[in-house]
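Engineer: Pasting a predicted model and its sequence here:
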Amino acid sequence: MSMHSGFTRIAKWASRFTGRPLCFALAAGLILVWLISGPLFGFSDTWQLVINTGTTIITFLMVFLIQNTQNRDTEAMQIKLDELIRASRDAHNALLDLEELDEAALDRYRNRYQALAKTARDGGESDEIEDRRASAGPDL
């Protein structure tokens, strides 16, 4: 098993576990135990340092888990969208894999589609698909 697949398995398990109510209840219980133990330790600097260090470490690790989960979800969604574009007869295949383009290219596409949307809202033709449908008759 590679390090990458091991991390992915652990990240999936951790993201599923930490997203459950049980995990939240455990974290809230830990905070409650820490609060109750305050008088036992005289609310000392060490007592405060324990919770500060613990929460900092957990937050640091969770950032990586959240990013990993979001990356996987985004990649899966992009693949699904690419398949819908590819499978749709009237779709523009040039839109496949847009996420790989640079900002300038994305801005050009965004501006084009914003202009099409504005034209459609203003009652004009929305795009060439509508032109083809109109000229082909009511069956499309």
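Structural biologist: Everything's here; your move.

Engineer: For the rest of this, base every contact and every neighbour count on C-alpha atoms.
Structural biologist: Will do.

Engineer: to the chain's geometric centre, what's the distance from stretch 10-27?
Structural biologist: Stretch 10-27 sits 18 Å away from the centroid of its parent chain (Cα atoms, centre = their mean, to the nearest Å).

Engineer: For that stretch, list every residue counted as buried.
Structural biologist: Residues of stretch 10-27 classed as buried by neighbour count (16 or more other Cα atoms under 10 Å): 11-12, 15.

Engineer: between the residues you listed, which is nearest Thr46?
Structural biologist: Proximity of the buried residues of stretch 10-27 to Thr46 was ranked by Cα to Cα; the top entry is Ser15 with 30.4 Å.

Engineer: Which of the helices or strands spans the most centrally placed residue in the chain?
Structural biologist: For the chain, the residue nearest the mean C-alpha position is Gln70 (4.1 Å; Cα atoms, centre = their mean). Using DSSP states H and E, Gln70 falls within helix 45-87.

Engineer: Work out the gap between the helix or strand that that helix is followed by and the centre of the chain.
Structural biologist: For helix 45-87, the following helix or strand on the C-terminal side (DSSP H and E) is helix 103-121. Counting by Cα atoms, centre = their mean, helix 103-121 is centred 23 Å from the centre of its parent chain.

Engineer: list the buried ones in helix 103-121?
Structural biologist: Those would be 116-117, for helix 103-121 by 16+ other Cα under 10 Å.

Engineer: cool, and stretch 70-85?
Structural biologist: For stretch 70-85, using 16+ other Cα under 10 Å, the buried residues are 78, 82, 85.

Engineer: In terms of secondary structure, what does the helix holding Gln70 contact?
Structural biologist: On a contact count with 3 or more Cα pairs under 8 Å, 6 or more residues apart in numbering; DSSP states H and E, helix 45-87 meets helix 3-18.

Engineer: dropping in the other structure now:
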Amino acid sequence: MERSSDAARTREGREHRSSFDRFVEQAELRVSQAPFFFLCAGIVVVWLISLPWWTDLKAWQVAIHTIASVFTLLLVVLLENAGRRANEASQEKLNVIAEALAALLASPALDDPALRTAADRLREAVGLEERH
């Protein structure tokens, strides 16, 4: 019986992910695009323009530092979670590649069924397409 890799199961079972995992994926997608950058730049511009409405310069500076600190903390946690999951997926792919290479080196012939099984698992884990 052929065993499916963790990476392939994750790719096949995306609908079984937790709502937090889906949220992290969407957040990572959104914060890595230009609109989020322009939103952040807009917040800084609004902060700069708001100087005349503040009576205390120190409070004006604390406002932007507080907003920036809160956003930074939230984004670091979300992006670290996304990075950890990406790292785990990459590690699983590397494990399957190493297993396939080990099977190739141990194979007495190119038509060995174990080698063919390992190559199929490699294609499944990495998501390679059949090209020929």
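Structural biologist: Looks like it arrived, so ask away. Predicted, not measured: the structure shown is a model, and the values here were computed from it.

Engineer: Could you find the counterpart of the residue nearest to the centre of structure 1 in structure 2?
Structural biologist: Alignment note: Gln70 of structure 1 maps to Gly83 in structure 2; criterion TM-score structural alignment.

Engineer: try Ser37 of structure 1
Structural biologist: Matched to structure 2 by TM-score structural alignment, Ser37 of structure 1 sits across from Ser50.

Engineer: Likewise for Ser15 of structure 1?
Structural biologist: Ser15 of structure 1 maps onto Glu28 of structure 2 when the alignment is built from TM-score structural alignment.

Engineer: residue contacts, that match?
Structural biologist: Each residue near Glu28 of structure 2 by Cα atoms under 8 Å, 6 or more residues apart in numbering is listed here: 78-79, 82.

Engineer: With distance to Tyr113 of structure 1 added, can I get the buried residues of stretch 10-27 of structure 1 in a markdown table?
Structural biologist: Listed next are these as a markdown table, based on distance: Cα to Cα, whole Å:
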| residue | distance to Tyr113 of structure 1 |
| --- | --- |
| Ala11 | 37 |
| Lys12 | 36 |
| Ser15 | 36 |
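
Engineer: Relative to Ile85 of structure 1, how far out is Gln78 of structure 1?
Structural biologist: To Ile85 of structure 1, Gln78 of structure 1 is 10 Å away according to Cα to Cα, to the nearest Å.

Engineer: Is the most far-flung residue of structure 2 relative to its centre part of a helix or strand, or is it coil?
Structural biologist: Distance to the chain centre peaks in structure 2 at Thr55, reaching 43.6 Å (criterion: Cα atoms, centre = their mean). At Thr55 of structure 2, secondary structure determined by DSSP: H, G, I helix; E, B strand; the rest coil is coil.

Engineer: Next, count neighbours for the match of Ser37 of structure 1.
Structural biologist: Per other Cα atoms under 10 Å, the neighbour tally for Ser50 of structure 2 reads 11.

Engineer: Distance of it relative to Ala34 of structure 2?
Structural biologist: In terms of Cα to Cα, Ser50 of structure 2 sits 24 Å off from Ala34 of structure 2.

Engineer: Wait, Leu78 of structure 2 touches Val24, no?
Structural biologist: Yes. Using Cα atoms under 8 Å, Leu78 of structure 2 is in contact with Val24, at 5.8 Å.

Engineer: shared neighbours, those two?
Structural biologist: By Cα under 8 Å, 6+ apart, no residue touches both Leu78 of structure 2 and Val24.

Engineer: Aligned to Ile51 of structure 1, what sits in structure 2?
Structural biologist: The equivalent of Ile51 of structure 1 in structure 2 is Ile64 (alignment by TM-score structural alignment).

Engineer: so that match makes contact with Trp47?
Structural biologist: Yes. The pair Ile64 of structure 2 and Trp47 passes the contact test of Cα under 8 Å, sitting 6.9 Å apart.
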